[in-house]
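*Asks:* need a 3D model of the sequence below.
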Amino acid sequence: MDCSILLFVPLLVGRLAASESLFSPRELHCVFFAYANVSCYWKPGVKTPLVINYTLQVNLTGLKSELCHSPHTHCSVQVGSLNRPYCIRVLAHISQQETASSDTLCLNGIDAAQLPAPHSFWMSPNRPRCMRLRWSAPKNFPLTNQSIRNGYLLYELQYTTPHQPAPRSLALDLREEVHCVFSPCTPYRARIRLRYNHALSHWSGWSQSSTQRTSAEAPSSTPQLWRAIQMPDMKGFRPVTLLWKAPLTQAQCAALWYTVHCKLEDPNAAVDIGDCTDLGPANTSCHFTVPAQTCICSLSMSNSAGSSPSAIITIPSQWETEPRLLDTVQVTPLGGFRLKVRWTVLESFTLTGFVVEWCITTENTHCQGAPQWQRVEQTTNGTIIIEGVQANMCYSVSVKAQRGNRSGPGLTALAYSHQAVLCCVSVFQRPLLVQSCMSLNMAVPMWSCAGALFPCPSAMVLSPNTLSTTRVKTIPHDSFSFQPILSSTGLLVSLAGVGCMCRPTQTQEGDRMDPFCPCSLTRALLSCLLCYLAACLWQVSQQHSVFAGECDRG
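*Replies:* This is a model prediction of the structure:
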């Protein structure tokens, strides 16, 4: 602080005792503005009248006092310098004869100053997480360069990014130009303000904003790598698909690409498998054809700043057999189209993790395409699958235990995802009873199945052939007709009812039926059975005639 002019004055910051009065102004505080004025604020005394006049006295030590009269609880007095000691008090004029005084506040002007805002501020990239920050003071700044270098200023940086539009603030020491508090490959918009290093000082206004982008950083995280191996051909060559996942923060950085390389484990082998190079951020797989021998594949992420550590995986040989590492695998469907997977491990092995694969399948356990997959830490024995799970599908779920870069044979389980629910929504407007299928096989019943009432993924026609069997046919939800189901024995075929397949709705409390699903499968079948029995009785009474009527849903 430039205080050479104050050497003969003790540095006094505090309040001089004054006679207490219930009319004395309270909580006096002041703000000094360079080359302008000092503005002071206070609160009225406890029993101060509503209408009262105040006098603000600003006494420059050793010189005359400057006065300001006001009926309000604030007032300003011109001052010429901040680098001087002042004693300030407020007088409350209760009456012509009575005056109450506040405590006297004595301080150096710079201690309670609000300094001018920085004249300019700019940023420039330095390293991926670093920026060079510089500012310049306006003309006639109250502090000298030496005082600034000695640390008599405090600084605050405020910034926003496209992903964080709400302003964030950091306390920085701008005596150092380079600051490594930023994220790589990110555009920033920032500004600064400053204050004198004292408890009574006030923040300056903000500088103008500066916009700059940090430079790219070489990927630091190792990508996750997995493989899908298909059956070998007659010559022993196997199609292999390498699959990988990269952290989103790195995948969004500029100019990112992948490099994949595979080679035989035997260094003396002369087989060239090939590489996958210059794969963009949208690529998450690479296809190879590898021989029967053991192969080693590696994957790295790169950008203009460098490359990540390589992920390495081993493709076992065609004849290699790994010991069994898992004991059991169990898959349970959950609401919201999720699958819960649990497994147990044989205790005699030390593992480094697990890989869970799943795919839609039919009657076998082979995937119809590249499987979905995720890695799980070795400390857990289960996970919940969400990605890519659809309703009413059979999934093949396998779990493989890993030891380093190698994986065991794994265990596979089949499970259906959360099934849709059969709902009673309508019966036929004109249920058609057929005695002779040969003569009436082109009859088309009509119904009012929900088409205009609510969306329904599909409809199901329940057609009891006999008292012991029921045929079910799925038809599109927007169809309103159906070719009757013919009995192979020529017995009576009754189109008994129509239901809709409706998906459950997931809420915070759990799964519930959508409001347009008024009943369960049991009620639907009961409705169809009652309709069938009524049709049979009616047919017998009419001696094998064809009738049309209404069937109650029950």
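
*Asks:* from here on, just use CA atoms for contacts and neighbour counts.
*Replies:* OK.

*Asks:* where do the helices of the chain begin and end?
*Replies:* Taking DSSP state H, the helices of the chain run over residues 145-149, 248-251, 437-440, 521-541.

*Asks:* tell me the most buried of those?
*Replies:* helix 521-541 (a mean of 17; mean count of other CA atoms under 10 Å).

*Asks:* and the gap between L67 and E98?
*Replies:* 19 Å (CA to CA, to the nearest Å).

*Asks:* so the two - more neighbours on which side?
*Replies:* Neighbours were counted for L67 and for E98 using other CA atoms under 10 Å; L67 has more, 15 against 9.

*Asks:* skip the chain neighbours and tell me the closest residue to that one.
*Replies:* When the adjacent residues along the chain are set aside, L67 lies closest to Q57, with 4.9 Å between them (CA to CA, 6 or more residues apart in numbering).

*Asks:* show me what contacts the one you found?
*Replies:* 65-68, 88-91 (CA atoms under 8 Å, 6 or more residues apart in numbering).

*Asks:* now the buried members of the residues you listed.
*Replies:* Among the contacts of Q57, those buried by neighbour count (16 or more other CA atoms under 10 Å) are 88-91.

*Asks:* and these, which is closest to E357?
*Replies:* Of all the buried ones among the contacts of Q57, E357 sits closest to I88, with 77.4 Å by CA to CA.

*Asks:* rewinding a little: L351 is nearest to which of the helices of the chain?
*Replies:* Among the helices of the chain, the nearest to L351 by CA to CA is helix 248-251 (27.3 Å).

*Asks:* run a quick neighbour tally on the nearest residue in space to V240 that is not next to it in sequence.
*Replies:* In this structure, V240 finds its nearest non-sequential neighbour in I229, 4.7 Å apart by CA to CA, 6+ apart. The number of residues packed near I229 is 16, by other CA under 10 Å.

*Asks:* this one as well, want them side by side:
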Amino acid sequence: MERRSALVWICLLGAGLALVLHPASSVTTSKALPRPPRLLGCVFLNQANVTCRWEAGDTSATHYTLQIQKRSGAVALTRNVTLKTFTCTTIDTSCTADLGKSSVRFIFCITITAHGRSSNISSDPRCQPGRIEIMLPPAILNSVKPVDETPQCLHVIWSRTLSVFPVSDREIKNGTLNSQIEVTAEGQLDIQVTNVTVRDYSFPVCLLRPGTSYTVRLRHSYRGPESPWSPWSNARQGRTAEDAPSAAPAFWRQVKQTDSKGWRLTSLLWKALPPFLANGRLLFYNVTCQTESAQILNDQGSCRDLHQTRTSCTFLLPAECCSCALTASNSAGTSPRAQIWLLGASETEPPSPRQLTARPLDDNSVNVSWTAPAKRSVSGFILEWFAVRDENSSVLHWERLNSSQTTFVITEGVKPMERYAVSVKALYSERWVGKNRTLHMYTRQAAPSAGPVVEVQQIYGGRVELSWSPVPVELLRGFIRNYTLYYTAANQPARSVLVPGNVYRYTLENLSPGNCDIFMQANTDAGTGAAGPIANVHIGSEEISKIMYVILSLMVTGTLVLALMVCLAQNKIKRKLCQFVPDPSNSSLAQWIPKTTSESMKQPSDAERTQIENSEVILSGETEPLNFDPSQTTKNFMICNQTYSSLLDPSGFHLPQSVPLSEKLFSRGPFRKTFTTDLSPCPPLYSNVVFSHTHNPAAPILSPSPPQSRDGRHVSIGDVKLPLGGDGAASPQHQSSTIFSGSMSPSSASQSHPADVTSSKHLRPQSHCTSGLSLRPDTFTHPNSPADNVSSLLPLVLVDFSYCSVVCDNHSSPAVNP
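*Replies:* Predicted coordinates:
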């Protein structure tokens, strides 16, 4: 029994071990089997071929075989009836098998076999209709036309080739096809692909822009997502119907010049509407301007009949505040109106933006930024830029930006090595435009391509004065920082001077005689530019002496000016010190009676009387002798701004000390006795009266009595020549007449024996003063003088009337009695 029970336990243990070990052996066997390839999908082309793709299995396959079996309908699936097999072999994971003329309407079973070195393994067959994964042939696009009264749509018409397109008309109407349309607007690179529902051979495509030309293509897919899209159809172009422009053009202005009356020649600028706003082909623009009082301005200048290609015109606007409006029109209508305002000449512009900066990004783009004005709300900004040129004008580029934009990247009309002026203005509401803020910039600088032309202005001594004009801005190619001035003298090394960029004149000094070559170069941040033309200067040795002549001329001129100033100062002093000269006829001396009686005086002889009677009387400026009234001889002589000089007595005669007038009339000294007063208010009349004493120095008596002939006729004083002698005889050597202007020296006065009276009458209708001289016979008589000696009665007297006019007429002319 024990042996039997032990055997039972052994059997049970063996059975348990067998149960335990058998699943392990089966798992080990299953892991050893390779995994076959897995089919991913196929693409069928009707009556053409089929291309399938798969995923490799675990077996290291050397090549694969694609096997496709065509079956006839769904019944064939159960009967397993094989009609035809199509195969292809490849080392890759995809292969294309030729189906010949087989239609995709049949059921196809697909199997993939992986061939290894030791064994082959095949995937399970997958059977399905060929149309499930068919790629339809491309559709035929016949036309693309606009839709009337629907400018956002196009009408597309297409067709198919029935023999190769395995979808019936009934299936199309039932919505078997999935369709897409590709639309590309004219002039744009963006391509729009839109899903459309196609249930017929024509359908509309909407959500397009009016008046826009489009290029259209079409494609289909069959049923679900397993069917790939067909190739795109042929392309057709179509244009949507036009609509009125949906926005106004961007509008701006630029005042070019203003005339004397304030009229402003204004250039009106606008930008062509983009296609998505134009809604069609623009035909023309229309501009109208009016004053603030709604008065239409008819003189439109070049703003008439604006063609669609125009983007500017000029209009003459008055000085008062006015506005201009712009509209764009196409065949469907007119756009909204764009309006700008021009402030009046007396109105003040609002402030400009702040902190304008321009930073070049590359040779053809600039990043411009600014800050909005403080404490003012703006409605937008105007950014302007143009190339700065000297020879011809450039195109103004501009952009109108909204109030939130304070930066802009300029990419239009910008080139390297060309200077640009960039400015920005703030817009305040619809009417007000602020002041502009401007800066100049380059995207890239270079050395100037030309140098300044030096011109010699003056050469004097060893100095050469030079000037030059700025280099044309087109040739600068950068900002000028300074100039280098080179000059080379004969047999000397070249020298240079650095001149600031804002200076256009310079003087070279201490140059030696000889030839000197001078030229200049302009310097920018990028380097030194080309040299300008050479100016050859010759400095002669005579140039060194010219400066001495100039200095001497200046010294002589200064001396003359100084002398003139001294004369003027003396004249002014005379006016201050000698403003009044007493009249001798009213003095006590006029009433002085000498002790010797008049009977003791010697009377003139007949010959002397005849000589006096026949004396020459010359009137300066007159052709006839003036008549004098003897009754006027007692009038006092009024001195008006007159200078008396050289009351000389050549014999050294002195008036008696008892005569008080001598202290007033005569200055100190034995020979020269003068008195002076300023008579400047009177017109200039030059008169010189000289009474000469000859033989009797002890008895010089002034006897200014009116001259009178024997028959009682008066003798006028023009040029009076009196031959006076000690014995009453006329001496020939004493017949000469001497004319004085100013003062007379004692020597000349002592040699003049006759009494010369010279008068030059000033040709004026009236005089500011009338000079009358009362000369009485008993005036200045000496006790020891004979009464008949005329020469003893006339001492030497010189009276200078160079600053006072003496008007001689019948009532005021002085006369001398014989």
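
*Asks:* tell me who's in contact with the residue nearest to L498 of structure 2 when sequence neighbours are not counted.
*Replies:* Nearest-residue entry for L498 of structure 2: T484, 4.7 Å, with adjacent residues in sequence omitted and distances by CA to CA, 6+ apart. By CA under 8 Å, 6+ apart, the residues touching T484 of structure 2 are 496-499, 520-523.

*Asks:* repeat that for 6 Å
*Replies:* Listed by CA atoms under 6 Å, 6 or more residues apart in numbering, the contact set of T484 of structure 2 reads 497-498, 520-521.

*Asks:* just give me the longest helix of structure 2.
*Replies:* Secondary structure assigned by DSSP H gives helix 542-577 as the longest helix of structure 2.

*Asks:* so the following helix or strand past that helix matches what in structure 1?
*Replies:* Following helix 542-577 of structure 2 in sequence order, the next helix or strand is helix 606-613 (DSSP states H and E). Aligned by TM-score structural alignment, helix 606-613 of structure 2 falls on no residue of structure 1.

*Asks:* so how far is helix 606-613 of structure 2 off the chain centroid?
*Replies:* Centre-to-centre, helix 606-613 of structure 2 and its host chain are 92 Å apart (CA atoms, centre = their mean, to the nearest Å).

*Asks:* that one: which residues count as buried?
*Replies:* The neighbour-count check on helix 606-613 of structure 2 (16+ other CA under 10 Å) flags 608-609, 611-613 as buried.

*Asks:* stretch 107-120 of structure 1 too?
*Replies:* 107-118, 120.

*Asks:* and the contacts of it?
*Replies:* Stretch 107-120 of structure 1 is contacted from outside by 12-13, 31-33, 82-86, 135-138, 198, 200-207, using CA under 6 Å, 6+ apart.

*Asks:* and those, which of them are in strands?
*Replies:* Among the contacts of stretch 107-120 of structure 1, the ones falling in strands (DSSP state E) are 31-33, 85-86, 135-136.

*Asks:* tell me which of the residues you listed is nearest to T249 of structure 1?
*Replies:* W135 (31.2 Å).

*Asks:* tell me how far the corresponding residue of structure 2 for that closest one lies from V196 of structure 2.
*Replies:* Matched to structure 2 by TM-score structural alignment, W135 of structure 1 sits across from W158. Noted for W158 of structure 2: a distance of 13 Å to V196 of structure 2, by CA to CA.

*Asks:* hang on, L433 of structure 1 packs against L495?
*Replies:* No. With contact defined as CA atoms under 6 Å, L433 of structure 1 does not reach L495; the gap is 7.2 Å.

*Asks:* keep only those of the buried residues of stretch 107-120 of structure 1 that are in strands.
*Replies:* Judged by DSSP E, strands contain the following of the buried residues of stretch 107-120 of structure 1: 107-108, 113-114, 120.

*Asks:* same list, those, but as a markdown table with distance to T222 of structure 1 please.
*Replies:* Converted to a markdown table, these look like this (distance: CA to CA, whole Å):
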| residue | distance to T222 of structure 1 |
| --- | --- |
| L107 | 59 |
| N108 | 58 |
| A113 | 52 |
| Q114 | 50 |
| S120 | 42 |
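
*Asks:* re the thing from before, most surrounded residue in the ones in strands among the contacts of stretch 107-120 of structure 1?
*Replies:* F32 (26 neighbours).

*Asks:* so what touches stretch 226-242 of structure 1?
*Replies:* Outside stretch 226-242 of structure 1, the residues within contact range by CA under 6 Å, 6+ apart are 243, 285-292.

*Asks:* quote the end-to-end distance of it.
*Replies:* One end of stretch 226-242 of structure 1 to the other measures 6 Å (CA to CA).

*Asks:* I am finished for the moment; much appreciated.
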